[in-house]
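# this one's sequence-less:
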């Protein structure tokens, strides 16, 4: 079995490698191909990957290449984890929206739109090259904004599923609080990528006891602290929103905070510098503790489970939280909207499980952001200032024509080198 990681020079990659090594019985990889245009980073990460495999007794071959076509040739699955423009583009995404009084964030709001415009054309080109050389390969997209990118892939007819680590992060946190095995914790997880709520936490499977009320009663303060939301908000909602909902529920507070501290991208860039120094140490043969602060916790476990199910090496269809077509699951959305929810996954793909009727509080925001995503994808595929403006005007974190105009000008100015039409 050959797996290819596009963006293999990312400092995230050792997290993925560690999972492949530990969970080799679940996903028996014979060749892991790391692809990245940055050959210096690629060799550092590739060297550490080989040492991790060797230490854990994994017999698989780790190869590295900057040639995308060679890297994806013969692949059974291709994982996408790229960042067009690097951390420099991310830092811009986190700063120029603040000039218009809006949240600066890499996946939400105006910064998220900028990332989609840079990313969608690149990902579609990669996917076409995968289709030419390995037409039966599955594409697993971890590249943000996952919902928009996954929809672009699916609309173009690619065998693709989107993946985010928010759900598995909640699963592991809740399991620890409950003193339960993570595999016994099933989430009633619903929404769009980076716009989700945990409406139930069930022990033993989808039909198990819902212990969310107990979690909130006994551990509400700790959960609220993690989300940086008041405990009273969780009690009133009766659900656990993802931490990305803070950008919606406390927008002005986040903007004020952002004006007084360095952007997250600067912190991540420094962390990446230190990680790459560690990766260069030939004695290092495990993922360093510092990597936990980089983000992407439990990504490897989620990726292994998803790839194993798609490639038929798992134990049959089972629920996993993924990004895939709505297909009538949420009746207020078009079938071709991409939702993030529990789905049965096997070698034929992902089929969302039935979801009980949503509270209008959740359904309304999902509908609003899904409409924005329609316009964002149109702008990413066809370009043009007016399409960018309309997407921003439709976003619930923007919504005013003067603000949308100012954001549009800044978005284009800061991303011109990545926009073929600009």
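Alright, I've got the coordinates. Nothing here was measured: the structure is a model prediction, and the numbers come from that model. Numbers count the residues shown, from 1 in each chain.
# from here on, contacts and neighbour counts on C-alpha atoms
Fine.
# so is residue 320 in a helix, a strand, or just coil?
Secondary structure, DSSP: H, G, I helix; E, B strand; the rest coil: residue 320 is strand.
# Next up, a structure to set beside the first:
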């Protein structure tokens, strides 16, 4: 089995490699190709990756290259984890929206639109190279904003599934609180990427006992603290929102908070410098503890599970695994278009991801999902075709913006900070 990772020079890659090494019985990787144009970073990350495999006795071969077409050729699965513009572009995404009184965040609001517009054309170009050199490969997209990027891939006819670590993070957190194995926890997870709610926490299977009321009663304070929301808000909702809902439920407070401290991009950039120095140590043969602060917890486990299900040989007795992924709506949420991308539990096998039935979504959540879906459609149009009017329309439609004066100012800043990435600007 051959896997390719586009963006393989990321400081996060050793987390993935560690997962591939530990879980090799689930996903028997024979060749892992790390692809990245940043030669110096790739050399450091590739060296540590080989040492991790060697320490854990993994027989697979690790190859590094800056050639996408050669790297993905013949791959069974291609994992996308790229960041167009690097942390410098992310820092801009997290700062200039604040100048207009709006949240500065890399996947949500105006910053998320900027990232989508830089990213979608690059991802589609990579996907076409995959189509030419590995036509049967699955594309697993980690690249944010996952919902918009995955929608672009699926609209273009690629074999793609989007993946986020929010659901697996909640699964592991709830398992610890309940003192059970993570495999015993199944989530009634619903919404869009970075706009989701846990409406149920079931033990033993998708139809098991719902222990969410017990979790909220016994651990509501801890859950609320992790989400940076008041306990009373969680109790009134009766569900557990993802931490990205804080940008909606406490927008003005978050804007004030972000204006008083360095951006997350600045923190990550400094962390990456330290990590790369560590990766250059020939004695280091495991992922360092500092990497846990980089973000992306449990991505490796989720990625292994998804790739293993997509690539598992078909048999009459196996009907796929249930995993939370980003895939086509196709009637799952009937108030959304079929080609919208939703984040829900789905049955995953060699044919792809088929969402499980979802109970009707309460109006309190459905309205926001519908509005953000409309924004995502406009954002994808702007990413594919460019133009200031399309940028303005997407910004005006976003629930975190929604005022023409803000949308006009944000359009000016988005274009000004991204001219090098936009051929039309």
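Cool, got the structure. Computed from a prediction, not measured in an experiment: that's the story for all the values here.
# gap between the closest residue to residue 286 of structure 1 other than its chain neighbours and residue 45 of structure 1?
Of all residues not flanking residue 286 of structure 1 in the chain, residue 52 sits nearest, at 5.4 Å (Cα to Cα, 6 or more residues apart in numbering). Per Cα to Cα, to the nearest Å, residue 52 of structure 1 is found 10 Å from residue 45 of structure 1.
# sorry, back to before: surely the residue nearest to residue 286 of structure 1 touches residue 19?
No - using Cα atoms under 8 Å as the test, residue 52 of structure 1 is too far from residue 19 to be in contact (10.1 Å).
# More neighbours: the two, which one.
Just comparing residue 52 of structure 1 and residue 19: by other Cα atoms under 10 Å the higher neighbour count belongs to residue 52, 22 against 19.
# Map the more buried one onto structure 2.
Using TM-score structural alignment, the partner of residue 52 of structure 1 in structure 2 is residue 52.
# Spit out the contact partners of that match.
When contacts are counted by Cα atoms under 8 Å, 6 or more residues apart in numbering, residue 52 of structure 2 touches 17, 18, 21, 285, 286, 287.
# Which strand or helix spans it?
Assessed by DSSP states H and E, residue 52 of structure 2 sits inside helix 39-55.
# got it, and residue 14 of structure 1?
Assigned by DSSP H and E, residue 14 of structure 1 falls within helix 13-22.
# After superposing, tell me the mean distance of that helix to structure 2.
Helix 13-22 of structure 1, aligned to structure 2 and superposed, deviates on average by 0.3 Å (mean Cα distance after the TM-score superposition for structure 1).
# which residue in structure 1 lines up with residue 31 of structure 2?
Per TM-score structural alignment, residue 31 of structure 2 is aligned with residue 31.
# Any buried residues in whichever strand or helix holds residue 148 of structure 1, and which?
Element membership for residue 148 of structure 1, per DSSP H and E: helix 146-155. Residues of helix 146-155 of structure 1 classed as buried: 146, 147, 148, 149, 150, 151, 152, 153, 154 (neighbour count, 16 or more other Cα atoms under 10 Å).
# sec struct for the residue most central in space within structure 1, please.
Residue closest to the average C-alpha location in structure 1 (Cα atoms, centre = their mean): residue 164, at 3.7 Å. Classification of residue 164 of structure 1 using three-state DSSP returns coil.
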